[in-house]
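In: Please find the sequence and the predicted model below.
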Amino acid sequence: MLIEFFSNTPPILQALYATLFTWFVTALGAGIVFFFKEVERRLLDSMLGFAAGVMIAASFWSLLAPAIEISETQGIPGWLPAVVGFLMGGVFLRLVDKILPHLHPALKNGHPEGIKTNWQRSILLVLAVTLHNIPEGLAVGVAFGAVASGIPSASLAGAIALAIGIGIQNFPEGAAVSVPLRREGLSVGKCFLYGQASGIVEPIAGVIGAAAVLIMRPILPYALAFAAGAMIFVVGEELIPEANSEGNSDLATAGLMIGFAVMMFLDVALG
């Protein structure tokens, strides 16, 4: 039924609906603040590890592997767009990381990063997770754009599976914003508002990704690899260090393994 609904929907709207779902799951995660003022650190680190595992698996199964296959059908060495796009994605996120003021919510004693600003700590916390969500929304949008472009290796079920996987790992990201803000004394309503707001960039990035692929089809393998590189940057720069910062590396690693397995199952079995 879900595939039938998406198959009768224009590709830009497909990307929009899918990323609105991932935003909704972010809001669900942020909604934890209505019930809990704290999230046990061991649980939070496990969830961060899970999110990292989902993103690693999605980067290969849903993005890099199709990028290589598409390149070969276009007569381009399979490794070229994959390597170039992957590194460009990492460079792009590095530049954004250096410029955008933000503060990682899971690091209790962390210092603000990016350009120095007088913005409130709450805004910096939201911007940190917003940074995570840019490549996630872009990945979903590019996946639906690939389907609309008629690429044999790209399937509608695979794009939907990617959106589901990204949505699942957005739940802990929403909680990772709202709960620390609650600890800092903000009202429950403001904590929820800020937590869900961190996901609003995903529909924007998703629509841009789908539109870019439809307009400039030759960039598709580069766009897929770009999204993969951006997501791996987030995993290596932020999620894994944060998940291991309080000495819960065993739980974080277990979460990563489970997250990878869940995303692999969604993409391979359903896609």
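Out: Structure's in. What do you need? No experiment lies behind these values; they were computed from the predicted model shown. Numbers count the residues shown, from 1 in each chain.

In: C-alpha from now on. contacts and neighbour counts both.
Out: Will do.

In: Which strands or helices does the helix or strand hosting A210 pack on?
Out: Assigned by DSSP states H and E, A210 falls within helix 201-215. Contact partners of helix 201-215 among helices and strands, from 3 or more C-alpha pairs under 8 Å, 6 or more residues apart in numbering; DSSP states H and E: helix 11-30, helix 121-148, helix 220-234.

In: Show me what the second one is packed against.
Out: The contact analysis (3+ C-alpha pairs under 8 Å, 6+ apart) places helix 121-148 against helix 11-30, helix 156-183, helix 188-197, helix 201-215, helix 220-234.

In: Buried residues in stretch 3-20, which are they?
Out: Under the neighbour-count criterion of 16 or more other C-alpha atoms under 10 Å, stretch 3-20 has F6, P11, I12, L13, Q14, A15, L16, Y17, A18, T19, L20 buried.

In: how far does it stretch from start to finish?
Out: 16 Å (C-alpha to C-alpha, to the nearest Å).

In: next up, a second structure to put side by side with the first:
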Amino acid sequence: MSEEKLGFVGKQVKDIYGTYIGRVVGIITEIDGEIETVGVDTGSGGLKQLPYEQLVIQGDYVFFIPKWRLDAQRLLRQKSLTLKRIKALQEIVAENDSMKEDAELVYIKYEKKLAELEGNEKQVNDALNARLAELDAEARNIKAVLFDAKLQFRSNEMKEETYQQIKVQTDELIEHINNERTEIGNVRAKMAANTLENLTAAATTEQAAASAKGEEAPAAEPSQPAADEISPVQQVTTATAGEEGEKPAMLSANGAEQQSETSWLSQVITK
């Protein structure tokens, strides 16, 4: 077994939203030596076995990726490819009617695959709804803790320093919950928009834009200036690394990732 895999042992585990889960105490391997699960001490929750495929090492931490996130990403990738191939088949038949019979057999295959993926999409949506319900329950519990602490502080049963510590911790937990809610909302929006109609509409819009650009009359070329009218070439200095703005690691509802997941994970290391 490689030292890289053994690097899990002893590291703290967080979810990708920054919530602490526990510490890795060991691993369970398959008969061929591949890691099956990673044992994490969660304190009063006991030793939990987390699937290896849902874990990633980033610096001094191991990050746990929710199963719903992996399932949703896999579904979006497979459905997007299936829709693109169905659209390509439709275009082939439209351009050459003699290939209709050949394309029909392949089309049936992808129609079946699409129906299967739509069934999987329902299961993923059910999992997302269940997770949202869990997050709502967690948020209520956290707010109850904060409210009780505030009540004790106002009745002079608790020092302000203690109350502020509780507030900081509960605010952080609520922030993690809100981050996960936002990502679930983005994933649901992406799945809803991932349809053949939207794919066709996007392609039509791109073609129309390209045609309109091609039909524009070329701009008249300016007359050659006299030798004494030519402006001197100006030097352009390259911006230093410190002058360039940092790109935010946000995942928009249309699925555009503005930064790699690894960079995004590094932002929650300190939380």
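Out: That came through, no problem. Note that the coordinates shown come from a computational prediction; the quantities given were computed from them, not determined experimentally.

In: Tell me how the two chains score on TM-score.
Out: Here the superposed chains carry a TM-score of 0.27, computed using TM-score structural alignment, normalised by the length of structure 1; 101 aligned residues with a C-alpha RMSD of 4.9 Å.

In: ok, back up a step: so which of the helices and strands packed on helix 121-148 of structure 1 is nearest V83 of structure 1?
Out: The minimum distance between V83 of structure 1 and these falls on helix 220-234, with 7.4 Å, by C-alpha to C-alpha.

In: C-terminal to the closest one, what's the next element?
Out: helix 240-243.

In: outside of that following helix, which residues touch it?
Out: Helix 240-243 of structure 1 is contacted from outside by L44, D45, S46, L48, G49, A52, A106, L107, S249, A252, using C-alpha atoms under 8 Å, 6 or more residues apart in numbering.

In: mind putting the residues you listed in TSV, neighbour count, distance to L93 of structure 1 and secondary structure included?
Out: Putting the contacts of helix 240-243 of structure 1 into TSV (neighbours: other C-alpha atoms under 10 Å; distance: C-alpha to C-alpha, whole Å; DSSP: H, G, I helix; E, B strand; the rest coil) gives the following:
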residue	neighbour count	distance to L93 of structure 1	secondary structure
L44	22	24	helix
D45	32	23	helix
S46	25	24	helix
L48	32	19	helix
G49	33	20	helix
A52	30	16	helix
A106	23	19	coil
L107	15	20	coil
S249	19	25	helix
A252	29	23	helix
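
In: Could you work out the most separated pair of those residues?
Out: The farthest-apart pair in those, when distances are taken by C-alpha to C-alpha, is A52 and L107, at 16.2 Å.

In: residues in contact with A82 of structure 1?
Out: L64, A67, I68, P221, Y222, L224, A225.

In: can you tell me the helix or strand for the third one?
Out: What that stands for is I68 of structure 1. Following DSSP H and E, one finds I68 of structure 1 within helix 65-73.

In: what's the closest non-adjacent residue to L55 of structure 2?
Out: For L55 of structure 2, ignoring the flanking residues on the chain, the nearest one in space by C-alpha to C-alpha, 6 or more residues apart in numbering is F64 at 4.8 Å.

In: didn't the one you found look like it was pressed against V13?
Out: Yes: if you go by C-alpha atoms under 8 Å, F64 of structure 2 and V13 touch, sitting 6.9 Å apart.

In: Could you pull out the helices in the stretch 1-150 of structure 2 for me?
Out: Here the stretch 1-150 of structure 2 has its helices, by DSSP state H, counting those that start in this stretch, at 3-6, 67-95, 100-154.

In: Report the buried residues of the next helix or strand after the longest one.
Out: Counting by DSSP H and E, the next helix or strand C-terminal to helix 100-154 of structure 2 is helix 160-193. Along helix 160-193 of structure 2, these residues count as buried under the neighbour rule (16+ other C-alpha under 10 Å): 163, 166-167, 170, 173-178, 180-181, 183-184, 186-188, 190-191.

In: any idea how far E242 of structure 1 lies from S71 of structure 1?
Out: Look at E242 of structure 1 and S71 of structure 1: by C-alpha to C-alpha, they are 35 Å apart.

In: typo on my end, it should be V177 of structure 1
Out: Following C-alpha to C-alpha, the distance that separates V177 of structure 1 from S71 of structure 1 is 39 Å.

In: Not counting sequence-adjacent ones, nearest residue to Q14 of structure 1?
Out: F6 (6.1 Å).

In: What is the host helix or strand of the one you found packed up against?
Out: Assessed by DSSP H and E, F6 of structure 1 sits inside helix 2-7. On a contact count with 3+ C-alpha pairs under 8 Å, 6+ apart, helix 2-7 of structure 1 meets helix 156-183.

In: try 7 Å this time
Out: Applying 3 or more C-alpha pairs under 7 Å, 6 or more residues apart in numbering; DSSP states H and E, one finds that helix 2-7 of structure 1 contacts no other helix or strand.

In: contact partners of that helix?
Out: Q14, A157 (C-alpha atoms under 7 Å, 6 or more residues apart in numbering).

In: roughly how far is it from the heart of the chain?
Out: Remark: helix 2-7 of structure 1 is offset 23 Å from the chain centroid, using C-alpha atoms, centre = their mean, to the nearest Å.

In: Relative to A193 of structure 2, how far out is I21 of structure 2?
Out: 34 Å.

In: for G26 of structure 2, same thing?
Out: G26 of structure 2 sits 42 Å away from A193 of structure 2, going by C-alpha to C-alpha.

In: Give the buried residues for stretch 70-82 of structure 2.
Out: Quick answer for stretch 70-82 of structure 2 (16+ other C-alpha under 10 Å): A72, L75, L76, K79, S80, T82.

In: Tell me who's in contact with the third one.
Out: So that's L76 of structure 2. M191.

In: From Q152 of structure 2, how far off is it?
Out: 48 Å.

In: Also the second one?
Out: Between L75 of structure 2 and Q152 of structure 2 the computed distance is 48 Å (C-alpha to C-alpha).

In: cool, the last one as well?
Out: T82 of structure 2 is 58 Å from Q152 of structure 2, where distance means C-alpha to C-alpha.

In: And for the fourth one?
Out: Between K79 of structure 2 and Q152 of structure 2 the distance is 53 Å, computed by C-alpha to C-alpha.
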